[in-house]
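> Quick one: sequence and predicted model below, then my questions.
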Amino acid sequence: MAEKATILLIDDKENIRTVMSELLRSEGWTVFSATNGREGLSKAIHHEPDVIVSDIRMDDIDGVELFHLLRSRGYAIPFIFVTAYGTVEEAVSMLKEGAVHYLTKPVNHSDLKMTIHSILKSKSAAGTTGSRRLVGSSFQMESVYGRIASLARSNSTVLISGESGTGKELIARAIHEQSRRRHNHFVPVNCSTFSDSLLSSELFGYEKDAFTGANRRKTGYFEFAHGGTLFLDEVSELSPVTQVALLRVLQERIIYRVGSTEAVAVDIRLIAATNRNLQDLMATGNFRQDLYYRLNVVPLDVPALRDRPEDLQPLAKYFIERVCLREGLGNVEVHPLFYEPLHDYSWPGNVRELENFIERLLVIHRPRKLTPELVKDEIPAGLPDAAVTVMSAVDVRRRIINAIIAAGGNKTTAAKMLNMPRRTLYNKLRQLKIGDTELEL
């Protein structure tokens, strides 16, 4: 029985797309095609295919640029590059970047099918499932994607800051998956879930008989992440003792297992994350200054969802598709105004809260159609605290004014730039008392 799989085929020549699409569909696979890299990017994000077969040389966005754009957004979709002999060297270099295979033109059909079967078999053996992705096309997220791509090329320690629920671990994973360390482990550790003594033994491991109950040697997270990336979430929760131990690892690149005096060399890339202000904790003596400077080599700030309202609709669409697929709900119809009331709430829990909200709507109500009334009935009744609400209003006000000015005063264009219905824009102009004098170019 053929594997169920989705293939995205990208080539600017219609005859090649037609022949290869028919070939791949004959294997029982679902095939989507795109005429260029820009269309391919859109379809890859929308369909999340199991494999992408792409030409390298295309107008607009070429295959190599497309590969990097998807990796920077956290999509580790296997790529097969189809290349003319003149670009073989370029294709080979992409294998080092993480592409899976390349085939030269004219493509041998048997080789193509065999390569895809091999990739699907490997994914199945690894238990690959549709993991969560970074979603959003706001200028704030485009900036984050750019930082991810540049950070992946380095080995520097990164400190990711942002509120709870903004996707800090997804960003850390995206950096790892695009880096030279991607073939080794990405090891996430939430520092707040362990007691001080337990965290030390989990991070550094321990020897047999190091303490009561230590019946065998255990490898710690640092050793397990050797050659890969260690992600320390909520690093602000580390105790003073563990802070000292972490500082020593960053300085010397060695660890000592609990109960041992033998130094063990570790080669890891450290990415830390926090939802608290570490400088404030330094001022109160709750976080070491020297450790802060070791962690904050390259800072990366993740924007709150209320600061990028234009990403609300694509995020909601993405979560609707995920939940419907996971729960077997089929294709749920979405009312054109369904997304509008989502903009009337500031989402203090950020992307995680939005995801949970969409899941709750679908799982509890199992609607045939998602309507704005359903959102209004289920939206959290209590507003978030006043400080967040005021901040959100100020930010939304500024973004609306900037969008209208950038659109040359055309409110229809501005509404499209803000990814909101025109009626919502007019409602917000009234609610926020934005007058014509503030919109002068």
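That came through fine.

> going forward, measure contacts and count neighbours with C-alpha atoms only.
OK.

> Could you measure from the residue lying closest to His176 once chain neighbours are set aside over to Thr229?
In this structure, His176 finds its nearest non-sequential neighbour in Arg182, 5.5 Å apart by CA to CA, 6 or more residues apart in numbering. Distance, Arg182 to Thr229, by CA to CA, to the nearest Å: 8 Å.

> Same question for Thr166.
Using CA to CA, we find Thr166 at a distance of 20 Å from Thr229.

> the more surrounded of these two?
Shown here are Thr166 and Thr229; by other CA atoms under 10 Å, Thr229 has more neighbours (29 against 21).

> Check the contact between the more buried one and His183; I expect there is one.
No. The pair Thr229 / His183 is not scored as a contact, 10.3 Å apart, by CA atoms under 8 Å.

> And here is the other one:
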Amino acid sequence: MKKNSALIVDDEPDILELLNITLTRMDFGCILAASLKEAKQALASHKFDICLTDMRMPDGNGIDLVKHIQNEHPDLPVAVITAHGNVDIAIESMKAGAFDFLSKPIDIERLRALVKTAIKSSSPKETLESELLVGTTDVMRKLKQQIHKLARSQAPILITGESGCGKELIARSIHSQGPRSEGPFIAINCGAIPRELMESEFFGHKKGSFTGANSDKIGLFQAAEGGTLFLDEVADLPLDMQVKLLRAIQEKAIRPVGTQAEQKTNIRILSATHKNLQNEIGAGNFRQDLYYRINVIHLHAPALRDRIEDLEVLTSAILDKLALTYESEKIALTPEAIRHLKRYPFPGNVRELENTLERAFTLCEGNTIRHDDLQLAPIQPEISCTQSDELNGQALDKKLEDIERAFITKALEETRWNRTEAAQHLGISFRSLRYRLKKLGMDE
């Protein structure tokens, strides 16, 4: 009795035999089909754990079968076999719902790895949720449904959204719910790597390959083997590195610096950016072919202001996390503090909410956060949400600090540097003012 069952669809007898022998040795019972008609008949009468289909068939193509399986058997992972180098067809098949793709000539080791991953994806799995990926608004329900569905696929996903709205949390949730959850999740901020070290960081290097290479080093691709590589702020990659990344993704292979031999890779690529990549392409800052390759599936992370009804449950989750981190009793917010939070636009999104609550958690008296403990920064009217979208996290923090510094300086000048009166003038406690002065380097 075979443990698993596979449907293999191809009109070439040699390919059918190769796939049949390989999967039989992996303890699969195989049913073979030489046309879409035979494949659909087999699907109607048997239950399968995986389907492998060629792209060109006498009565249609593999994408037609992918769409049929998506409609009639949505839990069945299907991989499409494409001609070597036909990236456009591979992308089209994954957009249609294919789990993954194989290129001819078929690499047996890659085939085995794909099948093992596919079987894991179809196994029942507990739905995991990040401690901050919470909320019951329509946008969050839709997002969680998308994550649950996309976790089973191996298609590259581009996650977009403003700074601080939880793009990495989404990526981690996709990884944790998918068949690679037991493998590593490697996250890297592409804008934080020095340009001269970028190729080595991504692909590794051999000892002596350049000045300072005193030992062999594995890169991010090797570190993520069997798991997920998350490329945060992918728009910040320089153009020369974009070319090398594109090749690594397309060929599923890398070449460490200082070596000639390629190393095969088995990873899933997730990317994220707060920038508009179409605009970056138009400006000549981002390659269109790389965009096409990483944006097989697009997922948008909503801004906090677009799901403000989730603020209370999100705040509760953050305070629970803080209490656990600091081994403290949970802190509650007064109704006035909650109203104060709901009126604030949160240009820094969930990250700003976390920072605000952690500061208030530290400064509040007793186990209650009041509205003046929140120390929400004044927002200049002329800074619109659209303008703030273009700021990255660092620039946004600096802008808010500049605004806060200007308000405090004005209050101190008007009260002749009497801090007690300045605090009253600003509508905050003396302790809050003292904290702000220290944070901004104004306490001298």
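Cool, got the structure. Predicted model, so just to flag it, every value in this text is computed and none were measured.

> what's the TM-score here?
After superposition, the two chains reach a TM-score (TM-score structural alignment, normalised by the length of the first structure) of 0.58; 270 aligned residues with a CA RMSD of 2.6 Å.

> about what we covered before: give me the element the residue nearest to His176 of the first structure is part of.
Arg182 of the first structure belongs to no helix or strand when assigned by DSSP states H and E.

> I'd assumed Arg173 was in contact with it.
No. Checked against CA under 8 Å, the pair Arg182 of the first structure and Arg173 is beyond contact range at 9.3 Å.

> And these two? Which one has more around it.
More crowded of Arg182 of the first structure and Arg173, by other CA under 10 Å: Arg173, with 23 against 20.

> Checking that one next. Helix, strand or coil?
helix (DSSP: H, G, I helix; E, B strand; the rest coil).

> Just confirm it contacts Phe186, I think it does.
Yes. Taking CA under 8 Å as the definition, Arg173 of the first structure is a contact partner of Phe186 at 7.1 Å.

> ranges for the helices of the stretch 301-444 of the second structure?
For the stretch 301-444 of the second structure, the helices defined by DSSP state H, counting those that start in this stretch cover 311-325, 335-343, 349-363, 371-374, 385-389, 393-414, 419-426, 430-439.

> Can you give me the buried ones in the last one?
Within helix 430-439 of the second structure, the residues that qualify as buried by neighbour count (16 or more other CA atoms under 10 Å) are 430, 432-433, 435-437.

> ok, Ala172 of the first structure - contacts?
Shown in contact with Ala172 of the first structure (CA atoms under 8 Å, 6 or more residues apart in numbering): 231, 271.

> In three-state terms, label the spatially most central residue of the first structure for me.
Nearest to the geometric centre of the first structure sits Leu134, at 2.9 Å (CA atoms, centre = their mean). What three-state DSSP gives for Leu134 of the first structure is coil.

> Same check on Leu270 of the first structure?
strand.

> coming back round to it: show me whatever sits in contact with both of Arg182 and Thr229 of the first structure.
Contact criterion CA under 8 Å, 6+ apart; residues shared by Arg182 of the first structure and Thr229: His176.

> residue ranges for the helices of the stretch 101-250 of the first structure, please.
Using DSSP H, counting those that start in this stretch, the helices of the stretch 101-250 of the first structure run over 109-125, 139-152, 168-178, 196-204, 221-224, 240-252.

> Quick one: closest of these to Glu65 of the first structure.
When the helices of the stretch 101-250 of the first structure are compared by CA to CA, helix 139-152 sits nearest Glu65 of the first structure, at 11.3 Å.

> mean distance, that closest one to its aligned residues in the second structure?
Once fitted to the second structure, helix 139-152 of the first structure is off its aligned match by 0.7 Å on average (mean CA distance after the TM-score superposition for the first structure).

> Which stretch of the second structure lines up against that helix?
Alignment of helix 139-152 of the first structure against the second structure: residues 138-151, by TM-score structural alignment.
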